[in-house]
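>>> Turn this into a model:
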Amino acid sequence: MKRITIAIDGFSSTGKSTVAKMLAKELDYIYVDTGAMYRAVTLFAMRHLYIKEGHFDKEALLRNLFKVSVKFKMNPSTGIADVYLNSENVEREIRTLEVSNFVSQIAAISEVRHLLVEKQKEMGKEKGIVMDGRDIGTVVFPEAELKVFMTATADERARRRYEELIAKGDNVTYEAVLENVVKRDALDTSREDSPLVKADDAILLDNTHTNIEDQFHILLQLSKDRIYGRC
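Just a heads-up that it's a prediction; the model follows:
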């Protein structure tokens, strides 16, 4: 069976990672959450106080960027890969609203993007990969056989994210989550280096009113069409 590259881009909290994991598992493909890589670098910056509310020492982060190692390791209990920052499992920490508040600023730095994009391209050399993020179909894998761009209203995305964080026990408000979603949209679409845009040949999937199971089946059919050459 032919193996392909599947690039899933889109706005924050559209469920890209969830459906990409489901798709990779069904196809027996490698799954890579590139957003998690940027979150890991963000956590590194926060821990060293390079970035905090009202302060961002970009130069200090760049001087110490060589100290950052981001890897994925399979979690046998969940069947999916967790993110490791310098050999520490940070899967839980990088998903907090605090990290979300700063990740778009970190992701806008050209040096950070260059470092992680090179790692992402290396991961996809053998194909058989599902990768999600903001610039996978435009920068990382412009020749991907399947490109999908996911979107939903800001209100709906904030509701999903809020419910997810509450379920994890985080103390957040819907208003704070909505503010974060709107802020990240603005930063992601306006940055100079690899702004969030839909690739010309990407399929638009608005999932405002679509549940995760339906999204999965849509993506699975699109994938099979490419794998078996039906389009």
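
>>> C-alpha only now, for contacts and for neighbours.
Noted.

>>> Excluding residues flanking it in the chain, which one is nearest the most centrally placed residue in the chain?
The structure's the chain has its C-alpha centroid closest to residue 35; by CA atoms, centre = their mean the separation is 2.9 Å. With sequence-adjacent residues excluded and distances taken as CA to CA, 6 or more residues apart in numbering, residue 35 is closest to residue 133, at 5.5 Å.

>>> wait, that neighbour sits on residue 8?
Yes. Counting by CA atoms under 8 Å, residue 133 touches residue 8, with 6.5 Å between them.

>>> Between the two, which has more neighbouring residues?
A count of neighbours by other CA atoms under 10 Å puts residue 8 above the other of residue 133 and residue 8, at 27 against 24.

>>> Residue 18: neighbouring residues, count only.
The number of residues packed near residue 18 is 14, by other CA under 10 Å.

>>> Proceed likewise with the subsequent sequence, for comparison:
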Amino acid sequence: MSFTVAIDGPAAAGKGTISKAVASHFGFAHLDTGLLYRAVGAKVLAGADPVTAARALDPVDLENDALRTPAVAQAASEVAVIPDVRAALVAFQQGFARRDGGAVLDGRDIGTVICPQADVKIFVTASAECRAQRRFDELTGKGTDITYETVLADVKARDKRDRDRAASPLVPAEDAVMLDTSDLSIEQAVAQAIAIITDAGGVASRL
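You can find the predicted model right below:
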């Protein structure tokens, strides 16, 4: 039996951290869908055909630190506009969601496009200022020379692009539970997400 948890939200809201912790707590498999296009982009940089790479993608391909490089990010943006690549990756995500033992998928359109029938949908959010501070701390912690104001402007610009795009805009599913992490610690946010899933009922009996 399968049990699918869809977790969506904007950048730096905490959905990735929450998703990993939730998956670990319940013993579910976890998929960071944001890495899919990067994984295909990395294969293209290595000489693969983009559609062939997308259709042959394996979860182990996502376990690669090199997926975070600027070159891979650029390649990902280029392959993302190819319809057959997008179709293959949608199929990959939907197949992952149906796997036995439960699955947590995090992204931007999981509850609305990829898994509209998910058992639980959570939309993780936080104020733009809070998310910018988190991203600023992360970047400066790695030695990046950047100002908070620049990061905040980037966060707001990305939010606008995600909300206004024609295909799969970033919006909460109508039946998603909102989780605002602006004033929460990581531990508190994870605890609330676990409570939301537990309150949905029947988790254990469905697996």
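
>>> TM between them?
The TM-score (TM-score structural alignment, normalised by the length of the second structure) is 0.80; 200 aligned residues with a CA RMSD of 3.0 Å.

>>> Tell me the counterpart of the residue nearest to residue 35 of the first structure in the second structure.
Matched by TM-score structural alignment, residue 133 of the first structure corresponds to residue 107 in the second structure.

>>> ok now do its match, which residues does it touch?
7-9, 15, 32-34 (CA atoms under 8 Å, 6 or more residues apart in numbering).

>>> Kindly provide the distance from the residue nearest to the centre of the first structure to residue 147 of the first structure.
According to CA to CA, to the nearest Å, residue 35 of the first structure and residue 147 of the first structure sit 17 Å apart.

>>> swap in residue 101 of the first structure?
Applying CA to CA, the value for residue 101 of the first structure to residue 147 of the first structure is 27 Å.

>>> for residue 7 of the first structure, same thing?
Using CA to CA, one gets 5 Å for the distance from residue 7 of the first structure to residue 147 of the first structure.

>>> Mind checking which of the contacts of residue 107 of the second structure are in strands?
Within the contacts of residue 107 of the second structure, residues falling in strands by DSSP state E are 7-8, 32.

>>> Any chance of TSV for the residues you listed, columns distance to residue 67 of the second structure?
Compiled in TSV, those are given as follows (distance: CA to CA, whole Å):
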residue	distance to residue 67 of the second structure
7	21
8	21
32	12
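
>>> Return the member of those nearest to residue 143 of the second structure.
residue 32 (25.4 Å; CA to CA).

>>> hey, where'd the strands end up in the first structure?
Using DSSP E, the strands of the first structure run over 5-10, 30-33, 51-52, 55-56, 70-75, 80-85, 88-89, 129-133, 146-151, 203-206.

>>> Distance to residue 109 of the first structure added to the ones you listed, as JSON lines?
Shown next, in JSON lines, are the strands of the first structure (distance: least, CA to CA, whole Å):
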{"stretch": "strand 5-10", "distance to residue 109 of the first structure": "19"}
{"stretch": "strand 30-33", "distance to residue 109 of the first structure": "19"}
{"stretch": "strand 51-52", "distance to residue 109 of the first structure": "13"}
{"stretch": "strand 55-56", "distance to residue 109 of the first structure": "12"}
{"stretch": "strand 70-75", "distance to residue 109 of the first structure": "17"}
{"stretch": "strand 80-85", "distance to residue 109 of the first structure": "19"}
{"stretch": "strand 88-89", "distance to residue 109 of the first structure": "24"}
{"stretch": "strand 129-133", "distance to residue 109 of the first structure": "16"}
{"stretch": "strand 146-151", "distance to residue 109 of the first structure": "23"}
{"stretch": "strand 203-206", "distance to residue 109 of the first structure": "27"}
